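Chemist: All I have is the shape, not the residue letters:
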């Protein structure tokens, strides 16, 4: 008789681990609080290690389909507000190290790709699980993949390991614009990023070092134009073409490091376990790798407590180290003082190369 697993959360990590567990012979149910998969969202950079995780999760070609749908990310620049160059982002280095590029894939496309590898009806939408205890009596395993504000984590840990404000508020969205290359522009306590997503579509984001919960008094678009309107082209032009309803705003947060990701019957993965700031572009990638490792540990009839401890040993230190680096990179990029020294440091860091 197949072992049973309940996955709380139908995002990238939850859908991915459901695929992997089913491949390992488990009977899986996924509970997602949202009403359906989203149809809108910005792009994600899927690194070679995450593509390899997709290959490991599914023999039916999810990894290859992600490669087909994704657009290879090109090299870019980190610049100052006047357009002068701080450093180059050499994405070709990733190809030389890993054998393939980072792929840019819109979040909804990745979610629909993962969901399409599962049987219809396996994901139950509109179901919020606030306490995993009843699930542990019904299922052999419970996976908390329910995001940074995880109810499963709160049930396990209480409020001892809170979500932390990282010191910046972010705005993001897509714009009907073509750009030749992407990259970031770093000012004093402010940053603006651009990434080509596809023909006629550009991902953009902006961050400001402000108090938690900050809202521009005259609206997001006007506030962004006031802060970034004199930066180099095409930033003012992009912002001028937006409407307030197209702009997403949120506080940037990460998670206080947990002493463990598992109990005997419950495992946390993705943002529920190690939510990190977006400064390394690794959040979705690490959720996919978590899913592949967890499914692998739980294969072959290994007892659940033993498998979960192996997963924790494999993933906790690695992901918490990445989260700490991401937080430091964010602080460096948002520096208000000593920006010439900051620019030297980032050139040295990029000379070593990004994480593959």
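Modeler: Received it, and whenever you're ready, just let me know what you need. Note that this is a predicted model, so its numbers are computed, not measured. Numbers count the residues shown, from 1 in each chain.
Chemist: can we go C-alpha only for contacts and neighbour counts from here?
Modeler: Fine.
Chemist: what's next to the lengthiest strand in the chain, contact-wise?
Modeler: In terms of residue count, the longest strand belonging to the chain (DSSP state E) is strand 163-175. Residues outside strand 163-175 that contact it (C-alpha atoms under 8 Å, 6 or more residues apart in numbering) are 41-42, 148-149, 201-214, 238, 241-242, 246-256, 277, 327.
Chemist: Identify each buried residue in that strand, please.
Modeler: Going by neighbour count (16 or more other C-alpha atoms under 10 Å), the buried part of strand 163-175 is 163, 165-175.
Chemist: Next SSE downstream of that strand?
Modeler: Sequence-wise, the next helix or strand downstream of strand 163-175 (DSSP states H and E) is strand 183-186.
Chemist: The structure to be compared is supplied as follows:
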């Protein structure tokens, strides 16, 4: 069954239905949702408040779960063209002492695909190439919505209203749609700030993740001659950049850390370094009401410690499209969608928060104990601790592949391990 425009109808009209969706937000999650919905036979209008569709200039890890999802949208070759596989990550202390050596060929040998780091702007461009860009309205700020039993209406800043069968809030951390659905909630400051950069450097062998005392630093090859890096430290909320600039500040913080960290920072142009305080949103027990739902950071903004934010938004998009394609009406489809997604995203958000705490332990004695324990944990055990996240498979959107999306996704979803019950 496909989506029908009537909220209470018992049968849909197939994948070629005239159902229409409005997506608020033209970021990675929103555009992926647009592609997935179009492939499911649903008409899409995307509203983006910016005058130009663009992403910030930094790297983005696409883990196996996201790569698998993008492959189902026919985007495997496009992703291969803009990134290179991550083959190994050495976990070390700030002096360079090895705590673990994680090799992707071992970690992902059962999964069929491996991790790839891409430039966010290049990923968005690849996604837009697969989306009907005539369906995008730029400079369109959605200030709210209203709905009845038959339709939902997006209200624009100029007073115009657009009608559709469903509305998807993919409008990020400070989501207007989330605020109207569940009340305005100030994001929670995680306690640390994050610098991100892209260095022009030979990236061979630069896969490192360094744990410090209140700090962490990670480097991942993005192309043969570019490397993505990030740095985090505990700091009061809202601290301003130093007068000397971000590059100067990061060098001051990490100049005595092991090679290649100072070298990678030196190889980064000032304008290629971004900084933002890290926030997460309060867990929601529901994402949907009537014909309106949330996706990506609007639904489950989390800390970046597992690199899963965009990956989960991509998963959301395909699960949502599959539910709409195979469920009898919009309201039921959105309820199924949130049922399938909330537990998984909540578990990963908790795990990401835990990892940030462990990696950035500030007490020298406790962080030393942490490092000693990490050295003694078999690398296979460390790798397997991520499998419950990475082996998740979204359902296929091809006709006939998914008769019951709930059964399909639940069968493949791995419940979070007991160690996460803090």
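Modeler: It's in. Given the structure is predicted, the values throughout are model-derived calculations rather than measurements.
Chemist: TM-score for the pair, please.
Modeler: After superposition, the two chains reach a TM-score (TM-score structural alignment, normalised by the length of structure 1) of 0.93; 352 aligned residues with a C-alpha RMSD of 1.9 Å.
Chemist: check contacts around residue 101 of structure 1.
Modeler: 47-48, 72-73, 91-92, 94-95.
Chemist: hmm, which of these are common to structure 2?
Modeler: For those, the contacts that are reproduced in structure 2, applying both residues aligned by TM-score structural alignment, their matches' C-alpha atoms under 8 Å, are 47-48, 72-73, 91-92, 95.
Chemist: residue in structure 1 matching residue 260 of structure 2?
Modeler: By TM-score structural alignment, residue 260 of structure 2 lines up with residue 234 in structure 1.
Chemist: which residues in structure 2 does the longest strand of structure 1 align to?
Modeler: Against structure 2, strand 163-175 of structure 1 falls on residues 187-199 (TM-score structural alignment).
Chemist: Please apply the same query to stretch 274-289 of structure 1.
Modeler: So stretch 274-289 of structure 1 sits over residues 300-315 in structure 2, by TM-score structural alignment.
Chemist: so how far is that stretch from its chain's centroid?
Modeler: 3 Å (C-alpha atoms, centre = their mean, to the nearest Å).
Chemist: and what of stretch 350-359 of structure 2?
Modeler: In terms of C-alpha atoms, centre = their mean, the gap separating the centre of stretch 350-359 of structure 2 from the centre of its chain is 16 Å.
Chemist: Report the mean deviation for it after fitting onto structure 1.
Modeler: Superposed on structure 1, stretch 350-359 of structure 2 shows a mean distance of 0.5 Å to its aligned residues (mean C-alpha distance after the TM-score superposition for structure 1).
Chemist: Provide the aligned range in structure 1 for that stretch.
Modeler: Under TM-score structural alignment, the match for stretch 350-359 of structure 2 is residues 324-333.
Chemist: quick one, what contacts residue 358 of structure 2?
Modeler: residue 370 are the contacts of residue 358 of structure 2 under C-alpha under 8 Å, 6+ apart.
Chemist: ah, wrong one, I meant residue 16 of structure 1
Modeler: Residue 16 of structure 1 neighbours (C-alpha under 8 Å, 6+ apart): 54, 57, 114, 288, 291-292.
Chemist: still on that earlier bit, export the contacts of residue 101 of structure 1 as CSV, with columns for neighbour count and distance to residue 81 of structure 1.
Modeler: Output for the contacts of residue 101 of structure 1, formatted as CSV (neighbours: other C-alpha atoms under 10 Å; distance: C-alpha to C-alpha, whole Å):
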residue, neighbour count, distance to residue 81 of structure 1
47, 24, 28
48, 22, 31
72, 19, 26
73, 21, 23
91, 18, 22
92, 17, 25
94, 18, 27
95, 14, 29
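Chemist: so can I have TSV of the residues you listed showing secondary structure?
Modeler: Supplementary listing: the contacts of residue 101 of structure 1 in TSV, determined by DSSP: H, G, I helix; E, B strand; the rest coil:
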residue	secondary structure
47	coil
48	helix
72	strand
73	coil
91	coil
92	helix
94	helix
95	helix
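Chemist: got the contact list for the residue nearest the centre of structure 1?
Modeler: Nearest to the mean C-alpha position of structure 1, by C-alpha atoms, centre = their mean, lies residue 283 at 2.8 Å. Residues near residue 283 of structure 1 by C-alpha under 8 Å, 6+ apart: 270-271, 275-277.
Chemist: and what of residue 289 of structure 1?
Modeler: With C-alpha under 8 Å, 6+ apart, residue 289 of structure 1 has these contacts: 49-50, 53-54.
Chemist: Okay, and it sits in which element?
Modeler: helix 283-297.
Chemist: ranges for the helices of the stretch 51-200 of structure 2?
Modeler: 64-72, 76-80, 104-107, 120-129, 176-182 (DSSP state H, counting those that start in this stretch).
Chemist: Can you add distance to residue 168 of structure 2 and give the ones you listed back as JSON lines?
Modeler: JSON lines is the format used below for the helices of the stretch 51-200 of structure 2 (distance: least, C-alpha to C-alpha, whole Å):
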{"stretch": "helix 64-72", "distance to residue 168 of structure 2": "19"}
{"stretch": "helix 76-80", "distance to residue 168 of structure 2": "25"}
{"stretch": "helix 104-107", "distance to residue 168 of structure 2": "35"}
{"stretch": "helix 120-129", "distance to residue 168 of structure 2": "18"}
{"stretch": "helix 176-182", "distance to residue 168 of structure 2": "8"}
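Chemist: Mind checking those for the one nearest to residue 384 of structure 2?
Modeler: Among the helices of the stretch 51-200 of structure 2, helix 104-107 comes nearest to residue 384 of structure 2, with 7.1 Å by C-alpha to C-alpha.
Chemist: and for that closest one, what span of structure 1 is it aligned with?
Modeler: Taking TM-score structural alignment, helix 104-107 of structure 2 hits residues 91-94 over in structure 1.
Chemist: What of stretch 28-43 of structure 2?
Modeler: Under TM-score structural alignment, the match for stretch 28-43 of structure 2 is residues 12-27.
Chemist: now the matching stretch: how far from the chain's centre is it?
Modeler: The answer for stretch 12-27 of structure 1 is 19 Å, by C-alpha atoms, centre = their mean.
Chemist: got the buried residues for it?
Modeler: Quick answer for stretch 12-27 of structure 1 (16+ other C-alpha under 10 Å): 12-27.
Chemist: now, which of the buried residues of strand 163-175 of structure 1 sits nearest residue 188 of structure 1?
Modeler: The closest of the buried residues of strand 163-175 of structure 1, once distances to residue 188 of structure 1 are taken by C-alpha to C-alpha, is residue 168, at 12.4 Å.
Chemist: picking up where we left off before, select from the contacts of residue 16 of structure 1 the one having the most neighbours.
Modeler: Neighbour counts for those, by other C-alpha atoms under 10 Å, peak at residue 291, which reaches 31 neighbours.
Chemist: As a check, name the ranges of all strands in the stretch 1-150 of structure 1.
Modeler: In the stretch 1-150 of structure 1, the strands defined using DSSP state E, counting those that start in this stretch lie at 4-8, 27-32, 43-46, 71-72, 76-79, 85-89, 103-106, 123-125, 141-144.
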